[in-house]
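Asks: Generate coordinates for the sequence data below:
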Amino acid sequence: MSLSAVWTDVDLEAPGRQVGFIRVEHSVHRSAYGTIPIPFAVFANGQGPTLLLMAGSHGDEYEGQLALTRLIREIDVGRIHGRILVLPAANRPAVAAGQRTSPLDDGNLNRSFGDSYTDTPTGCIAAFIAEELFSHCDAILDLHSGGSSLDHLSCSYADLGTDKVMAQRTFAALEAMNAPFSWAQPGCPSGPVAGRAALRKGAIHLSGEFGGGGRLKHDAFEVAERCIYRVLDHFGILAMEEKWRVETPTRFVFNIQDHFVYAPQAGVLESLVKLGDTVEAGQLAGYLHRPESPWEAPLELRFRTDGIVSVIRTMGRSREGDCLFQLLGETEREEILAAMENLA
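Replies: From the prediction side, this is the model:
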């Protein structure tokens, strides 16, 4: 029996290439002293910043998982200046099951970084990541997608925090990622998400949504890889290859609650828009049909604001309260810079 509920055989301070596990004790009938092995890699060489690359907080989000899996196999540690921590399957039970939440405790890892941690497998994983890993990091890049239920426009994301210097450093890193859509969120998240924990530890928090629909989308996969290697280059940790150097146009976006369309009742979604479409307030988004009551007219769904279609539900059948669509509003880079100037 170990002396700790969570531990790792990887030495964060050692130079070179290390691939091992974070182990979470999980005592069950079939394995009294069992553990959950979470794959963990550290690549360190010389002096420089520390960046944590994380995916698999949700098990059905594949682009980030595979991008980090390939990085672990192919990275040349001799080219690194600093340290890279890599978690390709952060919530290992959810990843192995291919579902959003853990089959062990129904835990959603990216909703487990609150002011305290539950005494469950998912809570223990969150506590180790936040308290043992974030504390060593200058920056975190946490890769997501829409998962099984949503398809998401490829978009980088950053929590700017409430400190001007931190916000400026974070925004510079977000711009360096050069995603087609860049979302800079002012302030600190109020919910129990990884970004909140990272900011509390004084680390830059970067993220992104790349694809979804419960499958690997190669165009989104390429955007995710591009963001990874460009941010490594930005921090001076690993010079990027020439194929990532070509600048692409970036549109800056934001989000408000009115950008969401939720199902007012159960039914089957018929979408009339595509990802990336620009829509107007009042425009017809789609219909909800009820095949169990075929005599009923379908329910019209309309957007409440103007915006860019960034999310569409991929599961045909929906229940009341399910997210069907999300928009992003477009803003100017100068507006973001001006807002940061007002920070303390």
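
Asks: drop to CA atoms for contacts and neighbour counts, all remaining ones
Replies: OK.

Asks: next SSE after the strand or helix carrying L288?
Replies: Per DSSP states H and E: L288 is located in strand 284-289. Proceeding N to C from strand 284-289, the next assigned helix or strand is strand 299-302, under DSSP H and E.

Asks: Which positions within that next one qualify as buried?
Replies: 299, 301-302 (16 or more other Cα atoms under 10 Å).

Asks: ok so, going back, and the strand holding L288, what other elements does it pack with?
Replies: strand 267-271, strand 299-302 (3 or more Cα pairs under 8 Å, 6 or more residues apart in numbering; DSSP states H and E).

Asks: show me where the stretch 51-200 of the chain has helices.
Replies: For the stretch 51-200 of the chain, the helices defined by DSSP state H, counting those that start in this stretch cover 62-74, 92-97, 121-128, 164-177, 194-200.

Asks: remind me, longest helix of this structure?
Replies: Across the chain, the longest stretch assigned as helix under DSSP state H is helix 218-234.

Asks: Can you list the buried residues in it?
Replies: So for helix 218-234, counting by 16+ other Cα under 10 Å, buried means 220-234.

Asks: closest to S318 among the residues you listed?
Replies: A220 (24.9 Å; Cα to Cα).

Asks: pretty sure that closest one is touching G208, no?
Replies: No: between A220 and G208 there is no contact under Cα atoms under 8 Å: 10.6 Å.

Asks: which residues do those two both contact?
Replies: By Cα atoms under 8 Å, 6 or more residues apart in numbering, A220 and G208 have these common neighbours: S154.

Asks: Let me have the buried residues of strand 299-302 in a markdown table, extended by distance to G82.
Replies: As requested, these are exported to a markdown table (distance: Cα to Cα, whole Å):
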| residue | distance to G82 |
| --- | --- |
| L299 | 55 |
| L301 | 50 |
| R302 | 50 |
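
Asks: One more, please, to line up against the first structure:
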Amino acid sequence: MKNIVERLLQGDRRALARMVTLIENELPQAHAYLAELHQHSGKAHIVGVTGSPGAGKSTLVTRMVRELRRQDRKVGVIAVDPSSPFSGGAILGDRIRMMELAGDPNVFIRSMASRGHLGGLSTATRDVVRAMDAAGYDPIIIETVGTGQAEVEIMRTAQTVLVTMAPGMGDDIQAIKAGILEIADIFVVSKADKPGADQTAAELTMLLSLDPNRRQSAWRIPVIKTSSLKEQGIPELIDALQKHQSYLKESGMLAQRAQRQIQSEIQTLILQAVAKTLQATVGTEEWNALVEDVTRRERDPYSVATNLQERIGLQHPIP
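Replies: Next up, the predicted model:
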């Protein structure tokens, strides 16, 4: 393991796979390796692909990777699958759907379980992105679980957010309620060979024209229709991704997004450390007893939280 960083930086796929395993298993040495890799990252274009379940995200990502390989790009893919709330396991079906890409040495695909994380991403996603970035993969595509409103978390990791919608799903208005309009940099109407695709695209274009924030932005969000059956729209989509990356660099937005994402990452690391400290301080029996006391109204949650906070050394009072 001594030279895992050196081998990864040279593009060794086995070293990268080993690093991802260390990250997912939350082993202590992973953070030390990632700290070394940090200075070698920050070069890849990070693309988030989100949207409702059944919108065709996995098929779209597969077609995108094919087109990027035609352009001789070295592509990384992270597919986040939902975890079972009972066993904690995941089917990892995206890896099955993307098997046709697995034999390409310039494509690295990793399926990850969300492990109950509500934002549509695994908590280890950022670290895996950093490892792939340092290994020379560019772009890196993150396909999220597709859980609706919590999908806004993709903004904390990706530079370009691609929102996929399928015709006839009846979720256009719901998308506005879920804040999807606010997070999208590019809209894709997938399955464009099906009835209703033109209507869905027209509705999205109209809704975007009514958004005052979008009207003031220099970036005009494209609405691109794609069809895997007819091999339609994928080159136009890749072109739009590259144009958005250029826009981010020229406008200074890329640096601004990077700063927000790093701030979010540091805060997340601190919160994880606090949670682990609390878990190590309070045993299962004591925790169950505290919960019972609060449930029976013998104690209140605020005083219990304040007491636990003092025990782990946190000084800021419970609001």
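
Asks: Quick check: TM-score for this pair?
Replies: Aligned and superposed, the two chains score 0.30 in TM-score terms (TM-score structural alignment, normalised by the length of structure 2); 161 aligned residues with a Cα RMSD of 6.5 Å.

Asks: Out of the helices of the stretch 51-200 of structure 1, the one nearest P37 of structure 1 is which?
Replies: Of the helices of the stretch 51-200 of structure 1, the one closest to P37 of structure 1 (Cα to Cα) turns out to be helix 92-97, at 7.4 Å.

Asks: A339 of structure 1 - how many residues pack around it?
Replies: 11 (other Cα atoms under 10 Å).

Asks: okay, the angle between the helix or strand harbouring it and helix 164-177?
Replies: Counting by DSSP H and E, the element that carries A339 of structure 1 is helix 333-341. Put simply, helix 333-341 of structure 1 runs at 150 degrees to helix 164-177, going by axes from the mean of the first three to the mean of the last three Cα atoms, to 10 degrees.

Asks: about what we covered before: okay if I get the helices of the stretch 51-200 of structure 1 as JSON lines plus mean neighbour count and distance to D142 of structure 1?
Replies: As requested, the helices of the stretch 51-200 of structure 1 are exported to JSON lines (neighbours: other Cα atoms under 10 Å; distance: least, Cα to Cα, whole Å):
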{"stretch": "helix 62-74", "mean neighbour count": "20", "distance to D142 of structure 1": "8"}
{"stretch": "helix 92-97", "mean neighbour count": "21", "distance to D142 of structure 1": "15"}
{"stretch": "helix 121-128", "mean neighbour count": "23", "distance to D142 of structure 1": "13"}
{"stretch": "helix 164-177", "mean neighbour count": "20", "distance to D142 of structure 1": "13"}
{"stretch": "helix 194-200", "mean neighbour count": "24", "distance to D142 of structure 1": "8"}
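
Asks: Can I get those in JSON lines including distance to L53 of structure 1?
Replies: Formatted as JSON lines, those follow (distance: least, Cα to Cα, whole Å):
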{"stretch": "helix 62-74", "distance to L53 of structure 1": "8"}
{"stretch": "helix 92-97", "distance to L53 of structure 1": "15"}
{"stretch": "helix 121-128", "distance to L53 of structure 1": "15"}
{"stretch": "helix 164-177", "distance to L53 of structure 1": "14"}
{"stretch": "helix 194-200", "distance to L53 of structure 1": "12"}
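
Asks: what's the closest of those to Y157 of structure 1?
Replies: Using Cα to Cα, these put helix 164-177 closest to Y157 of structure 1, at 7.1 Å.

Asks: now for the closest one, which elements pack on it?
Replies: For helix 164-177 of structure 1, the packing partners by 3+ Cα pairs under 8 Å, 6+ apart are strand 150-159, strand 181-185, strand 204-212, helix 218-234, helix 333-341.

Asks: And the next helix or strand past the helix or strand that T268 of structure 2 is a member of?
Replies: If you go by DSSP H and E, T268 of structure 2 is part of helix 253-281. Remark: after helix 253-281 of structure 2, the chain's next helix or strand is helix 284-295, criterion DSSP H and E.

Asks: Buried residues, that following helix. List them.
Replies: Of all the residues in helix 284-295 of structure 2, those buried under the rule 16+ other Cα under 10 Å are 290-291.

Asks: Next secondary structure after that helix?
Replies: Next element after helix 284-295 of structure 2 (DSSP H and E): helix 301-311.

Asks: between that next one and helix 253-281, how big is the angle?
Replies: Using the same axes, to 10 degrees: helix 301-311 of structure 2 against helix 253-281 is 90 degrees.

Asks: coming back round to it: the helices and strands packed on helix 164-177 of structure 1: which one's closest to F325 of structure 1?
Replies: strand 150-159 (8.7 Å).

Asks: any idea which helix or strand carries V49 of structure 2?
Replies: V49 of structure 2 belongs to strand 46-51, assigned by DSSP H and E.

Asks: Could you list every helix and strand in contact with that strand?
Replies: Strand 46-51 of structure 2 packs on helix 57-70, strand 140-143, strand 160-165, going by 3+ Cα pairs under 8 Å, 6+ apart.

Asks: Show residues contacting the second one.
Replies: It stands for strand 140-143 of structure 2. Residues contacting strand 140-143 of structure 2 (Cα under 8 Å, 6+ apart): 44-50, 57-58, 61, 75-80, 129, 132-133, 158.
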